[in-house]
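>>> Have a look at this prediction, sequence included:
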Amino acid sequence: MSEQSAGRYSVIRRSVAKGVRSESYLLRAYTVIGVLASAFIALLLVLAIPQWVKWTLGQGELNTFSRAMLPWLGMLLVAPLLAPPFYAARRAGRGTSSRRTDFLLALSGFAFLASLYVTLLVSAPAEYRDPAPDVPLLGAFVEFCYALDPVYAFAPPVVGVVVIVAVERLAR
């Protein structure tokens, strides 16, 4: 691809294309799953807009401000999902890419996806919680997440982002 034609594509498209062509099969898989998860989250947020607006109509400025935060919330969720392919593509462009680094970036991406699931467990209202599975460790973990105060729901994604950044910085 020539330098001129490369400028026509977005950073996200180039990152996804390089992630899919990575030497690491795990990064290839993560790139596809991460893009699908990002599209799913974006779809959920778009579908949430009418309900969000309905809830805040006729309310004060604080609720109107919270309506404006919906796109930012989406960006805060989608950006870390696309970060591992972006970092891998940046490393490939610099010539410092390796299969090991791509593998570690993919693992950190999957860890972020898992952190989103943990956030859903912690923040789920009591009336919508399913019983914990009978699998010994998994059931105990789900019960632990249910027992946490919902205010701690923000912690797992923050830890997931820190892991992605740490892998990118430390994996040389």
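Now that the structure is in, tell me what you want to look at. Numbering: from 1, shown residues only.
>>> C-alpha from now on. contacts and neighbour counts both.
Noted.
>>> Which of the three states applies to Ala42?
Secondary structure, DSSP: H, G, I helix; E, B strand; the rest coil: Ala42 is helix.
>>> Tell me who's in contact with it.
If a contact means Cα atoms under 8 Å, 6 or more residues apart in numbering, then Ala42 has Gly74, Val78 as its contacts.
>>> gap between it and Pro71?
Here Ala42 is placed at a distance of 9 Å from Pro71 (Cα to Cα, to the nearest Å).
>>> Can you pull up the most central residue in the chain?
Leu81 (3.3 Å; Cα atoms, centre = their mean).
>>> what's the distance between that one and Leu47?
From Leu81 to Leu47 the distance is 20 Å (Cα to Cα).
>>> circling back to that earlier point, right, and the residue nearest to the centre of the chain touches Ala114 too?
No. Using Cα atoms under 8 Å as the test, Leu81 is too far from Ala114 to be in contact (11.1 Å).
>>> picking that back up, skip the chain neighbours and tell me the closest residue to the residue nearest to the centre of the chain.
Gly34 (5.5 Å; Cα to Cα, 6 or more residues apart in numbering).
>>> ok, second structure coming up, stack it against the first:
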Amino acid sequence: MDYKDTHITTAVRGTIGHIAPEYLSTGKLSEKSADVFGYGIMLLELITGQRAFDLPRLANDDDVKGLLKEKKLELLVDPDLQNEYVEAEVEQLIQVALLCMQGSPMDRPKMSEVVRMLEGDGLAERWDEWQKVEVLRQEVDLASHPSSDWLVDSTENLQAVELSVPR
């Protein structure tokens, strides 16, 4: 791929569970969709001992973030390790994995940055920055989706026949 191109469009190919969401939906392939996202998934597979398609929480990284935040690593880590691991290192690996699996490819680190983070350079700063963005995103989500108790389902009292008629 020419280094000036930001992506190429292809028929979707790859390992189930490792395919980045944007590649799956658009067919546009980039370094960050092919390499970085898949690497994050692979890290979580190594940590949990489960395949991506067998582990529903890999699809919803909020569960992983929650367990990480609550320091409940034992619920994430492969039980075959029999608690023989360094918690701080596993925590850092999960952080790297989550940074690699961010929803937007533009927010994901480059593989060169991933390597540096694994070597202990820049992970804490990148993680703190991402946490701040996540808090802001959650606040915006809450503000833009206020309680919907006042919403009424206009189809509630309609018969099935009425619902299937063109409008």
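Perfect, thanks for sending it. A quick note: this is a predicted structure, and the numbers were derived from the prediction, not measured.
>>> So after superposing, what's the score?
The TM-score (TM-score structural alignment, normalised by the length of the second structure) is 0.35; 89 aligned residues with a Cα RMSD of 4.3 Å.
>>> hang on, the earlier thing: which of the three states applies to the residue nearest to Leu81 of the first structure?
Strictly by three-state DSSP, Gly34 of the first structure counts as helix.
>>> quick one, what contacts Tyr30 of the first structure?
Counting by Cα under 8 Å, 6+ apart, Tyr30 of the first structure has contacts Ala106, Gly109, Phe110.
>>> For it, which three-state class applies?
Per three-state DSSP, Tyr30 of the first structure ends up helix.
>>> Report the buried residues of the longest helix anywhere in the second structure.
As assigned by DSSP state H, the longest helix anywhere in the second structure is helix 123-144. For helix 123-144 of the second structure, the neighbour count (16 or more other Cα atoms under 10 Å) marks Leu123, Arg126, Trp127, Trp130 as buried.
>>> isn't the residue nearest to Leu81 of the first structure right up against Ala79?
No. In terms of Cα under 8 Å, Gly34 of the first structure does not count as a neighbour of Ala79; the distance is 10.1 Å.
>>> neighbour count winner among these two?
Gly34 (26 against 13; other Cα atoms under 10 Å).
>>> Can you give me the distance of the more buried one to Leu26 of the first structure?
Distance from Gly34 of the first structure to Leu26 of the first structure, by Cα to Cα: 12 Å.
>>> and Leu77 of the first structure, how many neighbours?
19.
>>> The helix or strand in which Val115 of the second structure is found - contacts with which helices or strands?
Under the criterion of DSSP states H and E, Val115 of the second structure resides in helix 111-118. Counting contacts by 3 or more Cα pairs under 8 Å, 6 or more residues apart in numbering; DSSP states H and E, helix 111-118 of the second structure is packed against helix 87-100.
>>> Tell me the helices and strands packed up against the helix it packs on.
helix 37-48, helix 61-69, helix 111-118, helix 123-144.
>>> can you state the direction angle for that helix and helix 37-48?
150 degrees (axes from the mean of the first three to the mean of the last three Cα atoms, to 10 degrees).
>>> what comes into contact with helix 87-100 of the second structure?
36-37, 39-41, 43-44, 47, 61, 65, 68, 73, 108-109, 114, 117-118, 123, 127, 130.
>>> for stretch 14-27 of the first structure, same thing?
28-29, 31-32, 35, 85-90, 92, 98-100, 102-103, 105-107.
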